[in-house]
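In: What would the 3D arrangement of this be:
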Amino acid sequence: MELSEMLVGLYSKRLVKVNHSALELVCARALVKKGYEVKVEHRLDSSHVCDVMGERGDGELIVEIETGFIPPEAALEPARYARSRVASKIARYSRFAGKFALGTTPSYVLDYPEFFIRPPSTRTEAEARTVKELTDFVYSRPPISIEELINSRLHSIFVIDVDSATTSEVDPEAYRDTASGFLGRNPAVKA
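Out: So this is what the prediction gives:
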């Protein structure tokens, strides 16, 4: 089954949103062009389904799409919710593949702890506990251990432009440095 047919089927069953599916398709197309065999909405275990999984000779890559959606119940803490959601995606999905990336639109600014872009050997248990508090704000099930957090890693950011059907891969440190000019103005956001 073609990726697009699969996503249309999932959309018709109301299992995915159309804007999310469009991002998955454009991202999947870019990965296919880079030589990956690609699956969308791929089940990893009983609790986790990743958005895009790419496999090729040098290993597996998972891309989790982040649109910036804030549900009504988080309307009074949108920055905290968004940061927690992104951190939780990194913490919960990066262990399933050799490389993990977040995919987003050019019109949304991802906010994630610097913790995830440093080598695991430089992270402390105290830092991991702080990040765990953040990840558990949105999702506490399934639980994530301190060890899993210390080993979690963000390798890339994919900026996905649906209008032009293009995807640009950006180093997460460079992305964070650029985004920090916007994020630093928000007192609710802490590094």
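
In: CA atoms for contacts and neighbours, from now on please.
Out: Fine.

In: Pull the distance from the helix or strand encompassing residue 134 to the chain's centre.
Out: For residue 134, the host element (DSSP states H and E) is helix 125-138. How far helix 125-138 lies from its chain's middle: 17 Å, per C-alpha atoms, centre = their mean, to the nearest Å.

In: list the helices and strands the helix or strand that it is followed by packs on?
Out: Once the chain leaves helix 125-138, the next helix or strand it forms, by DSSP H and E, is helix 146-151. Applying 3 or more C-alpha pairs under 8 Å, 6 or more residues apart in numbering; DSSP states H and E, one finds that helix 146-151 contacts helix 125-138.

In: buried stuff in the helix it packs on?
Out: Using 16 or more other C-alpha atoms under 10 Å as the test for burial, helix 125-138 gives 128, 131, 132, 134, 135, 136, 138.

In: Then stretch 8-19?
Out: Those buried within stretch 8-19 under the rule 16+ other C-alpha under 10 Å are 8, 10.

In: now for it, what's the gap between its first and last residues?
Out: Using C-alpha to C-alpha, to the nearest Å, the end-to-end distance of stretch 8-19 comes to 12 Å.

In: swap in stretch 9-25?
Out: Start-to-end span of stretch 9-25 (C-alpha to C-alpha) is 13 Å.

In: Second input sequence below; structure requested for side-by-side comparison:
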Amino acid sequence: MSKRFERMYTRLALLAERMGVGELLAPVVERLAVLYSRGVLGAGHVVLELVAAGVLAREGYTVSVEEPVDGLIVDVLARMGRERLVVEVETGYTPPRWSHAPLAYHAARLAAKTARYSRLGDRFALAYPLGYAAPIHPALLEPPWRRSPGMLAELKSLVDRFYQRPPIPLEAFQQAHLDAVLLLDPDNASAYWAPPSRAPGLQVLVVQAALSTLTSPGGEPGTASVVTAAAATPS
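Out: Reported below is the predicted structural model:
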């Protein structure tokens, strides 16, 4: 094996041991190290995937990573009895192409992931670093039956600016379900569950800022509104 593989394997194995799931996650550690060594996944992504997988393994789930499901590749697939939990990991990386509109890009990315992947499991969660203020669109904080046509149209319009190959149908946004978020803490080899509406980060505020600055892909952002700290404080 290459030195690149060996370095990452050692790092991931130590992290799994810190989480108390070294033996349980041995196949996961090896798979992630292989994918990293081949350049398929970045270092940050494999570490976050392992933390998510480790927490689920500790909770009694049978866990696999980078699992093919219905034509898509699921970051973390966890099974317990008949339940299937799908977890998609977000690192917070912004491609250079969208450096002028990172908030809008991430709001669209998280919405697209939820629409595409939540249908694959009984439950669906987004996992991201503890310090990442995830711009989750307000429509996804509501159960499907509470999403108004206006909310759905706005959500689809946002995602369509970034994802058109293939476009995501409106029905996917209507049926999407975000059941939880998993806040990943690699520093402490841990993670914390939270309901989406109570996750740290001012999601509604961030999405509003994203929508106010976005013009079109490749275009220049507009003038963003300035929000005071007092106005940003949640009640």
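
In: picking up where we left off before, which residues in the second structure does the helix holding residue 134 of the first structure match up with?
Out: Mapped onto the second structure using TM-score structural alignment, helix 125-138 of the first structure covers residues 149-162.

In: List the contacts of that stretch.
Out: With contacts defined as C-alpha atoms under 8 Å, 6 or more residues apart in numbering, stretch 149-162 of the second structure is touched by 104-105, 108-109, 111-112, 137, 139, 167-170, 173-174, 211, 216-217.

In: so how much does the helix holding residue 134 of the first structure differ from the second structure once superposed?
Out: Following the fit onto the second structure, the mean deviation recorded for helix 125-138 of the first structure is 1.9 Å by mean C-alpha distance after the TM-score superposition for the first structure.

In: Give me the buried entries from the contacts of stretch 149-162 of the second structure.
Out: With neighbours counted by 16+ other C-alpha under 10 Å, the contacts of stretch 149-162 of the second structure contain buried members at 104, 105, 108, 109, 111, 112, 137, 139, 168, 173, 174, 211.

In: As JSON lines, the buried residues of helix 125-138 of the first structure with distance to residue 173 of the first structure would be great.
Out: Listed next are the buried residues of helix 125-138 of the first structure as JSON lines, based on distance: C-alpha to C-alpha, whole Å:
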{"residue": "128", "distance to residue 173 of the first structure": "19"}
{"residue": "131", "distance to residue 173 of the first structure": "18"}
{"residue": "132", "distance to residue 173 of the first structure": "21"}
{"residue": "134", "distance to residue 173 of the first structure": "20"}
{"residue": "135", "distance to residue 173 of the first structure": "20"}
{"residue": "136", "distance to residue 173 of the first structure": "24"}
{"residue": "138", "distance to residue 173 of the first structure": "24"}
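
In: so which of those would you say is closest to residue 10 of the first structure?
Out: Ranked by distance to residue 10 of the first structure (C-alpha to C-alpha), these are led by residue 138 at 24.5 Å.

In: residue ranges of the helices in the second structure, please?
Out: In the second structure, the segments counted as helices under DSSP state H are 3-18, 26-37, 43-58, 102-117, 149-160, 170-175, 203-213, 229-232.

In: The first structure: matching residues for the last one?
Out: Correspondence between helix 229-232 of the second structure and the first structure is not established for any residue, with TM-score structural alignment as the criterion.

In: From the rest of the structure, what touches that helix?
Out: Counting by C-alpha under 8 Å, 6+ apart, helix 229-232 of the second structure makes contact with 202, 205, all of which sit outside it.

In: Report the distance from that helix to the chain centre.
Out: Distance, centroid of helix 229-232 of the second structure to centroid of chain: 26 Å (C-alpha atoms, centre = their mean).

In: can you tell me how far the counterpart of residue 111 of the second structure in the first structure sits from residue 131 of the first structure?
Out: Residue pairing (TM-score structural alignment): residue 111 of the second structure is matched to residue 87 of the first structure. Using C-alpha to C-alpha, one gets 8 Å for the distance from residue 87 of the first structure to residue 131 of the first structure.

In: One more: residue 94 of the first structure?
Out: Taken as C-alpha to C-alpha, the span from residue 94 of the first structure to residue 131 of the first structure is 15 Å.
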